[in-house]
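>>> generate a structure from the sequence data that follows.
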Amino acid sequence: MTPVAWMHFEQSAILTVHNHVITRNPRISVTHDKHRTWFLHISNVQEEDKGRYMCQINTVTAKTQFGYLHVVGKLIWA
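This next block holds a predicted model:
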């Protein structure tokens, strides 16, 4: 299986590499569907999580995909 990495682009932070979480942030996890789809999970999303995220497939010529996370408000439990 080709290694896949997730990064927070603006923070220049590597979050995960393959199945391993690199960041010390316990809210970050990664899963995949055993085929071609990898998912970055952020639990309890906070304002500082906003920004551009990059998924990179480490083939001979790296392939990248960017996404942007907007945080729009707080969830208040009653």
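
>>> only C-alpha atoms for contact and neighbour calcs from this point on.
Will do.

>>> gap between the two ends of stretch 24-38?
By Cα to Cα, to the nearest Å, the extent of stretch 24-38 from end to end equals 20 Å.

>>> which parts of it are buried?
Going by neighbour count (16 or more other Cα atoms under 10 Å), the buried part of stretch 24-38 is Ile28, Ser29, Val30, Trp38.

>>> next, format the residues you listed as CSV and append secondary structure.
Converted to CSV, the buried residues of stretch 24-38 look like this (DSSP: H, G, I helix; E, B strand; the rest coil):
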residue, secondary structure
Ile28, strand
Ser29, strand
Val30, strand
Trp38, strand
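
>>> for comparison, sequence B:
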Amino acid sequence: VIWTNQRHTLLTMRDRRITDDVRIMVVRDHPGEWNLHIRDVEPSDQGQFNCQINTVPVKINKVNLFVLGEYYENDIFSI
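Reported below is the predicted structural model:
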């Protein structure tokens, strides 16, 4: 399982963070879940994120993040 952003930047692979952005992590509350968490969400984080499962055929789930309102430090957004 990999997560990428709209610029096709690799963010995570399995449960490991690949990006230098320490606000990003994968949380697995249950088996089979690969949730992308972004701490301290900022307006610049807005956009499309892709979760790719390397099966045959490859499965891709696209998620759009919209950042509305004020910026609050220490907020976590899970997709």
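
>>> related to what we said a few turns ago, pull the most distant pair out of the buried residues of stretch 24-38 of the first structure.
Ile28 and Trp38 (13.4 Å; Cα to Cα).

>>> okay, now Thr4 of the second structure: neighbour count?
By the criterion of other Cα atoms under 10 Å, Thr4 of the second structure has 19 neighbours.

>>> ok, now Thr64 of the first structure?
13.

>>> contacting residues for Asn19 of the first structure?
Each residue near Asn19 of the first structure by Cα atoms under 8 Å, 6 or more residues apart in numbering is listed here: Val30, Thr31.

>>> who's in contact with the residue positioned nearest the centre of the first structure?
Centroid-nearest residue in the first structure: Leu40, 4.0 Å away (criterion: Cα atoms, centre = their mean). Listed by Cα under 8 Å, 6+ apart, the contact set of Leu40 of the first structure reads Trp6, Ile28, Ser29, Val30, Thr31.

>>> can you give me the strands for the first structure?
Ranges of strands in the first structure, per DSSP state E, are 4-8, 13-17, 20-21, 28-32, 38-42, 51-57, 63-69.

>>> for those, which one sits closest to Leu75 of the first structure?
That would be strand 38-42 among those, by Cα to Cα, at 14.7 Å.

>>> state the span of the second structure onto which that closest one is aligned.
With TM-score structural alignment applied, strand 38-42 of the first structure matches the range 34-38 in the second structure.
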